[in-house]
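1. The sequence and its predicted three-dimensional model are supplied below.
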Amino acid sequence: MKVTKTKIEGCFVIEPKVFEDERGYFFESFNQEKFELLTGAKPFFVQDNQSKSVRGVLRGLHFQTGQYAQAKLVQVLQGEVMDVAVDLRNGSKSFGQVVTHILSSENRKQMYIPRGCAHGFITLSEKAIFSYKCDNFYNKEAEGGIIYNDSTFGIDWLLEDHELILSEKDLQLPAYSESTLV
């Protein structure tokens, strides 16, 4: 497994070692011992989630607050997305930084997003199946978010505005300056 640091402190891109032959492929998608050794992070994952989206679906930017904050290990099982993390941790050396990375079923990369970061993704392929592990349980009262196009962060979502598909809930998220932060 290859681990690459990003400009967000504690956020990593992970590339598994893939074994391929005429039968297909095999790779270890998670190994707690190796993960801790290579990242220094020690998450204990308690919840796995999966979503299916069509091209243009943008989910985010979401986070959980307080004792319900979540670290996530995300990957794409089918298709391609651009994954996004925004550091919202006051006092962090990388506060306000944004990381984007293309994750796909072809490159098999994963991204680890630490607690205190907002997270989102946009589907670039015709459809995508997105999977993520969380180190804390979801709590509706602790959910927060920031509108996807907040000028504070200037995220290039790679598609034109007319191509974007957002839930009504995500369209109602506040600007960063009005949000309840992590």
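-> Alright, I've got the coordinates. The model shown is predicted, which means the values in this text are computed figures rather than measured ones.

2. C-alpha only now, for contacts and for neighbours.
-> Fine.

3. Which residue ranges of this structure form strands?
-> 2-5, 12-15, 18-21, 24-27, 47-54, 58-64, 72-78, 80-87, 98-104, 110-113, 117-123, 127-134, 143-145 (DSSP state E).

4. As JSON lines, those strands with distance to Glu33 and mean neighbour count would be great.
-> Formatted as JSON lines, those follow (distance: least, CA to CA, whole Å; neighbours: other CA atoms under 10 Å):
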{"stretch": "strand 2-5", "distance to Glu33": "14", "mean neighbour count": "14"}
{"stretch": "strand 12-15", "distance to Glu33": "14", "mean neighbour count": "20"}
{"stretch": "strand 18-21", "distance to Glu33": "18", "mean neighbour count": "10"}
{"stretch": "strand 24-27", "distance to Glu33": "16", "mean neighbour count": "10"}
{"stretch": "strand 47-54", "distance to Glu33": "19", "mean neighbour count": "14"}
{"stretch": "strand 58-64", "distance to Glu33": "26", "mean neighbour count": "23"}
{"stretch": "strand 72-78", "distance to Glu33": "15", "mean neighbour count": "22"}
{"stretch": "strand 80-87", "distance to Glu33": "24", "mean neighbour count": "25"}
{"stretch": "strand 98-104", "distance to Glu33": "23", "mean neighbour count": "20"}
{"stretch": "strand 110-113", "distance to Glu33": "15", "mean neighbour count": "25"}
{"stretch": "strand 117-123", "distance to Glu33": "24", "mean neighbour count": "26"}
{"stretch": "strand 127-134", "distance to Glu33": "16", "mean neighbour count": "20"}
{"stretch": "strand 143-145", "distance to Glu33": "30", "mean neighbour count": "20"}
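
5. any chance of these in JSON lines, plus distance to Trp157?
-> Formatted as JSON lines, the strands of the chain follow (distance: least, CA to CA, whole Å):
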{"stretch": "strand 2-5", "distance to Trp157": "22"}
{"stretch": "strand 12-15", "distance to Trp157": "19"}
{"stretch": "strand 18-21", "distance to Trp157": "29"}
{"stretch": "strand 24-27", "distance to Trp157": "30"}
{"stretch": "strand 47-54", "distance to Trp157": "15"}
{"stretch": "strand 58-64", "distance to Trp157": "9"}
{"stretch": "strand 72-78", "distance to Trp157": "17"}
{"stretch": "strand 80-87", "distance to Trp157": "8"}
{"stretch": "strand 98-104", "distance to Trp157": "9"}
{"stretch": "strand 110-113", "distance to Trp157": "17"}
{"stretch": "strand 117-123", "distance to Trp157": "7"}
{"stretch": "strand 127-134", "distance to Trp157": "16"}
{"stretch": "strand 143-145", "distance to Trp157": "17"}
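
6. Included below, for side-by-side comparison, is a second structure:
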Amino acid sequence: MQVRELSIAGAWEFTPAQFGDDRGIFLESFKAEVLAAAIGHPFTVAQANTSVSAAGVIRGIHFADVPPGQAKYVTCAVGAVLDVVVDLRVGSPTFGEYDAVLLDDADRKAVYLAEGLGHAFCSLQDGSTVTYLCSTGYNPSAEHGIDPLDRELGISWPLVGRDGAPLDFVFSAKDRAAPSLCEATGAGLLPE
């Protein structure tokens, strides 16, 4: 498995080796010891989530209160998404910056993001299926969001899908009503 640290400290990309033959392919999509070696500590899985999204759906930017926070290991089993990690940690040298990785059913990459980082993705085709391994369970009172279209963040969301057709963005009402980075900072919502 190839491992690459992203431009945001605490975020990593994992590219598995794939072994194919006339039956299909096999790969190790998650290896605890490889992840632990990269991040410097074991990753405990408390919950696994799966979402299936139509083309153009943007989910996020989501983050959880720290402590305890919620680290995630994210893969796309079917389809393709542009996965985005946003540094929301006040005082971090990369605060307000983001990095993005194409997760798809071809390269089968995964992204790990540490507690305190924000997460979002844009589905690039109908039926894109994303699985998240989470270090803590869902706690609605500790979950927050940042507006994925916040101009201060300036995320370059894709304008066309995997098939080359233009994307019409679709959001949940909660995600579109989320505060900007500036508003969340002023309200004391962000981790340090």
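-> Arrived safely. Predicted model, so just to flag it, every value in this text is computed and none were measured.

7. Relative to Glu36 of the first structure, which of the strands of the first structure is closest?
-> strand 2-5 (10.9 Å; CA to CA).

8. just so I know, which of the strands of the first structure lies nearest Ser177 of the first structure?
-> strand 143-145 (11.4 Å).

9. Show me what the closest one is in contact with.
-> Contacts to strand 143-145 of the first structure, defined as CA atoms under 8 Å, 6 or more residues apart in numbering, come from residues 60-65, 118, 170, 173-174, 179-182.

10. roughly how far is whichever helix in the second structure runs longest from the heart of the chain?
-> For the second structure, the helix with the greatest residue count under DSSP state H is helix 32-39. Computed by CA atoms, centre = their mean, to the nearest Å, the separation of helix 32-39 of the second structure from the middle of its chain amounts to 18 Å.

11. buried residues in that helix?
-> Leu35, Ala38, Ile39 (16 or more other CA atoms under 10 Å).

12. And those residues, which is closest to Gly24 of the second structure?
-> Among these, Leu35 lies closest to Gly24 of the second structure (CA to CA), at 25.7 Å.

13. pretty sure that closest one is touching Ser29, no?
-> No - look at Leu35 of the second structure against Ser29 with CA atoms under 8 Å: they stay out of range, at 11.0 Å.

14. now the residue sitting furthest away from the middle of the first structure: how far from Ile113 of the first structure?
-> Distance from the C-alpha centroid of the first structure, by CA atoms, centre = their mean, peaks at Glu22 (32.0 Å). Remark: distance between Glu22 of the first structure and Ile113 of the first structure (CA to CA, to the nearest Å) = 34 Å.

15. I'd assumed Leu117 was in contact with Phe63 of the second structure.
-> Yes - Phe63 of the second structure lies in contact with Leu117 (CA under 8 Å); the separation is 6.4 Å.

16. Quick one: residues contacting the residue sitting nearest the centre point of the second structure.
-> With distances taken as CA atoms, centre = their mean, His119 lies nearest the centre of the second structure, 4.1 Å away. Listed by CA under 8 Å, 6+ apart, the contact set of His119 of the second structure reads Gly60, Ile61, His62, Phe63, Asp83, Val84, Val85, Val86, Leu113.

17. swap in Gln110 of the first structure?
-> Applying CA under 8 Å, 6+ apart, the residues contacting Gln110 of the first structure are Val13, Ile14, Glu15, Leu73, Val74, Gln75, Val76, Leu103.

18. do that again at 7 Å, thanks
-> Val13, Ile14, Glu15, Leu73, Val74, Gln75, Leu103 (CA atoms under 7 Å, 6 or more residues apart in numbering).

19. Tell me the spatial nearest neighbour of the fourth one, not counting adjacent residues.
-> Think Leu73 of the first structure. Tyr112 (4.4 Å; CA to CA, 6 or more residues apart in numbering).

20. Would you confirm that that neighbour contacts Gln70?
-> No - shown here, Tyr112 of the first structure and Gln70 do not form a contact pair, counting by CA atoms under 7 Å, at 10.9 Å.

21. so how far is stretch 29-37 of the second structure off the chain centroid?
-> Taking mean C-alpha positions (CA atoms, centre = their mean), stretch 29-37 of the second structure and its chain are 17 Å apart.

22. quick one on the thing from earlier: tell me which residue of the second structure lines up with the residue farthest from the centre of the first structure.
-> Taking TM-score structural alignment, the alignment pairs Glu22 of the first structure with Asp22 from the second structure.

23. so who does the residue nearest to Thr50 of the second structure when sequence neighbours are not counted touch?
-> Computed as CA to CA, 6+ apart, the closest residue to Thr50 of the second structure that is not its neighbour in sequence is Thr131, at 4.4 Å. By CA under 7 Å, 6+ apart, the residues touching Thr131 of the second structure are Asn49, Thr50, Ser51, Val74, Thr75, Cys76.

24. again, but for Lys17 of the first structure
-> Met1, Phe27.

25. Let me know the distance separating it from Asp161 of the first structure.
-> For Lys17 of the first structure, the distance to Asp161 of the first structure - CA to CA - is 36 Å.

26. One more: Tyr176 of the first structure?
-> Relative to Asp161 of the first structure, and taking CA to CA, Tyr176 of the first structure is found at 20 Å.
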